[in-house]
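what's the 3D shape of this:
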Amino acid sequence: MIKNIFLLPSKNLTLTIPLVLLTGFMVGLQVDTSAFKQYVLPVSILMIYPTMIGFTLGEVLRLTNKRLLYISLAINFLFIPSLAYLLGNLFLQQQPGLFAGLAVAALLPTSNMTIAFTMFAGGNVAAAIQMTVLSLITGSLLAPWYLLLMVGKYIPVNVLEVLQTLSLVVLLPLVLGILTYRLLLKKYTVQEFQKKFKPYLPAACAWGAIYIIFTSISTNSHKIVSNGHVIVVALLVQLLFYAVNYLGVIKISRSFFKREDGITLVYSTALRNLSISIGLAATAFGADAALMVSLAFLIQGQAAAWYLKLIERHPVVGDCCRAGCQLK
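The predicted structure follows:
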């Protein structure tokens, strides 16, 4: 019974997130939940830590399939931040907190969903693992400077504070995750780890996300009531962000990569690390930024599932064109 309750949120994210948003909104109208904000940073660290268990230093340092890696890095740190900057300037200039949330999510690519969906779709899982870790580390190093350029004129950006926060919510869990995995492998085989521990890690992360999403929406409840149109605009911006992202990357994947690598490229660029993003947004930029990332939770999982169904029904999606294959 307890096991089923623990696993329930991670197995039903598309239902869980809207329920948490609605519950947080209703509670926030009746109760002052601002005290919850002081625990956002430690909860963020505890939320990210389980997602890092299972990585090894070899996966981080092993540079294979360099062409795929370089193009994914270019998309993640040139195309997607530019898209977020354009959308933010067009629609969110009057809401700098929301703009900051969009920018944070744009700068922290890939998640465990990247690896999972790549595996489900028959993509290059080894490349997905490497790109997940490398993109996350690269994003952590670049994010403070990108944020300063993207939203610095709209909202104060303390580069050192952002670096410190990223160190706590990314690097510390990564180191702890690698050490934990090493300790576990001294007692269990990789297969035993996958069976006994791996299924519970996303569930632990999901409960942390629930706390942060609840806190961000409940502390914004009164603002949402008085500025409901702002939330509608924010949601439309997120929809547009993901739509352009997917369409652009799918076009590139079909033109220059074989099916397996093309799938990996899409999932390693279209998906953002929302767990880390919401932790960073909440701690560095406040409830408005966290609310913007919360809205992305409503879209990202559904979009990834839709792409999976698309390539299952139409296998040509993800296949390279003749010209692309010849380039190989």
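
CA atoms for contacts and neighbours, from now on please.
Fine.

quick check, distance from stretch 81-101 to the centre of its chain.
Distance of stretch 81-101 from its chain centroid, counting by C-alpha atoms, centre = their mean, to the nearest Å, is 17 Å.

May I have the distance across that stretch, first residue to last?
End-to-end distance of stretch 81-101 (C-alpha to C-alpha, to the nearest Å): 12 Å.

Residues contacting that stretch, please?
The contact list for stretch 81-101 (C-alpha atoms under 8 Å, 6 or more residues apart in numbering) reads 102-103, 106-107, 147, 150-151, 154-155, 233-234, 237, 241, 277-278, 281, 285-293.

Kindly recompute the last result at 7 Å.
Stretch 81-101 has contacts (C-alpha atoms under 7 Å, 6 or more residues apart in numbering) with 102-103, 106-107, 150-151, 154-155, 237, 241, 281, 285, 288-290, 292-293.

Weed out the non-buried ones from those residues.
When the contacts of stretch 81-101 are checked for burial by 16 or more other C-alpha atoms under 10 Å, the buried set is 102-103, 106-107, 150-151, 154-155, 237, 241, 281, 285, 288-290, 292-293.

Please provide the structure for the following sequence as well, for comparison with the first:
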Amino acid sequence: MKILEALGTIAGKYFAFWVIAIALIAFIAPTPFLALGSYITILLGVVMFGIGLTLKPVDFKIVLTNPLPVFVGVGAQFIIMPLVAFGLALLLKLPPELAAGLVLLGSVPGGTASNVMVYLAKGNLALSVAMTSLSTLLAPVITPLLLLLLAGQWLPVDPVSMFKSILQVIIIPIALGFIVQKVLPKAVEKSISVVPLISVAAILIIVSAVTAANAGNVASSGLIVFIAVFLHNGIGLLLGYFTAVLLGLNENDRRAISLEVGMQNSGLGVALATAHFSPLAALPSVWGAIWHNISGPILATIWSKKPTNLENTEPELSRDKDLTLVGKHQD
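Here you go, the predicted model:
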């Protein structure tokens, strides 16, 4: 068990490296990975089940005690990122499938890798976890509606079908994980250390499957998609931060909202794009899985060296152990 826990720590710490490596391998030799495409939905469900195993009621406490930053952050996430994606798709004149895929990446909820980045950046961890959890719970309704409004001009969108898909791959697995945690707490406590390794492995398989299916498209459209994802992420981080500034929130909240707004659940984007659009539409989310786990650590490192104005950090520090488990379920 200790060996698996150590492997999980290594896999989580160098997640961006592993994603880039598996993407390169799948791009150079796609054939062995093509058959994995049919397992994308199941694998994402496994990742979400792992999150459910670590989810705690305290994650939502801040929604009741200090709701303003949470609602501001989640509102900014579901307004800024979809609209920025829509604008970039028009500005860069992306082909229909890539345009819809970029809007999809902007319309999915926050990814849990952002929780790790917020902690490292000395931001408000409780706010970050609450934003991730709340945006995920809202996703079955908000994500399909955003796609219908913004991506419908490029590709047909079936919001009811997408609603069902998000329930199946996100909400139900998380709920099952939460139930198992409550019913079998001792068993979960003993095995929880291997969950990060399983989650990272699942995401790597998803990335390899989509990259293999898009090997030809990466060669022809990879650069423009990367530019779009790079700009989308950067603008999201910037606007998320200044939204919090305009509303007078403190520096800890600003950092949390910035990283939450800028980093999406790329795994969900891949699964939804593959199921409802095409493998090509999943390409922006694949790049997102790679780039978000590069830009996030860079920004977190810069911020970690700068003091914040929060005097009492004990509530966040007390969640260090939980963060180790939750945060390693990379998006």
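
hang on, the earlier thing: what about the buried ones among the contacts of stretch 81-101 of structure 1, which are in helices?
If you go by DSSP state H, these have 102-103, 106-107, 150-151, 237, 241, 281, 288-290, 292-293 in helices.

just these now: which is nearest residue 202 of structure 1?
Ranked by distance to residue 202 of structure 1 (C-alpha to C-alpha), those are led by residue 293 at 18.2 Å.

I'd guess residue 94 of structure 2 is in a strand, am I close?
No - with DSSP: H, G, I helix; E, B strand; the rest coil as the criterion, residue 94 of structure 2 is coil rather than part of a strand.

Around it, how many other residues sit close by?
18 (other C-alpha atoms under 10 Å).

For the stretch 101-250 of structure 2, which segments are assigned as helices?
113-120, 125-150, 159-166, 172-183, 185-191, 195-213, 215-246 (DSSP state H, counting those that start in this stretch).

May I see the buried residues of stretch 20-30 of structure 2?
In stretch 20-30 of structure 2, counting by 16+ other C-alpha under 10 Å, buried: 20, 22, 23, 24, 26, 27, 30.

Throw these into CSV and include distance to residue 204 of structure 2, thanks.
Formatted as CSV, the buried residues of stretch 20-30 of structure 2 follow (distance: C-alpha to C-alpha, whole Å):
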residue, distance to residue 204 of structure 2
20, 9
22, 7
23, 8
24, 12
26, 11
27, 13
30, 14
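
Would you mind checking which of the residues you listed is nearest to residue 304 of structure 2?
residue 20 (24.9 Å).

picking that back up, which one of the helices of the stretch 101-250 of structure 2 is the most hemmed in?
Greatest average neighbour count among these goes to helix 113-120 (a mean of 28), per mean count of other C-alpha atoms under 10 Å.

how close does that one sit to structure 1?
Superposed on structure 1, helix 113-120 of structure 2 shows a mean distance of 2.3 Å to its aligned residues (mean C-alpha distance after the TM-score superposition for structure 1).

Where does that helix end up in structure 1?
Under TM-score structural alignment, helix 113-120 of structure 2 corresponds to residues 113-120 of structure 1.

Contacts for the matching stretch next, please.
Stretch 113-120 of structure 1 is contacted from outside by 124, 125, 128, 129, 263, 264, 267, 268, 271, using C-alpha under 7 Å, 6+ apart.

Also stretch 145-157 of structure 1?
Applying C-alpha under 7 Å, 6+ apart, the contact partners of stretch 145-157 of structure 1 are 85, 96, 100, 103, 159.

separation between the second one and residue 249 of structure 1?
Right, the one you point to is residue 96 of structure 1. From residue 96 of structure 1 to residue 249 of structure 1 the distance is 28 Å (C-alpha to C-alpha).

Distance to residue 75 of structure 2 for the helices of the stretch 101-250 of structure 2 - can I get that in a markdown table?
Shown next, in a markdown table, are these (distance: least, C-alpha to C-alpha, whole Å):
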| stretch | distance to residue 75 of structure 2 |
| --- | --- |
| helix 113-120 | 17 |
| helix 125-150 | 9 |
| helix 159-166 | 19 |
| helix 172-183 | 22 |
| helix 185-191 | 34 |
| helix 195-213 | 27 |
| helix 215-246 | 10 |
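
and of the ones you listed, who's closest to residue 39 of structure 2?
helix 195-213 (8.0 Å).

and that closest one, what does it pack onto?
Counting by 3 or more C-alpha pairs under 7 Å, 6 or more residues apart in numbering; DSSP states H and E, the packing neighbours recorded for helix 195-213 of structure 2 are helix 2-13, helix 15-28, helix 40-54.
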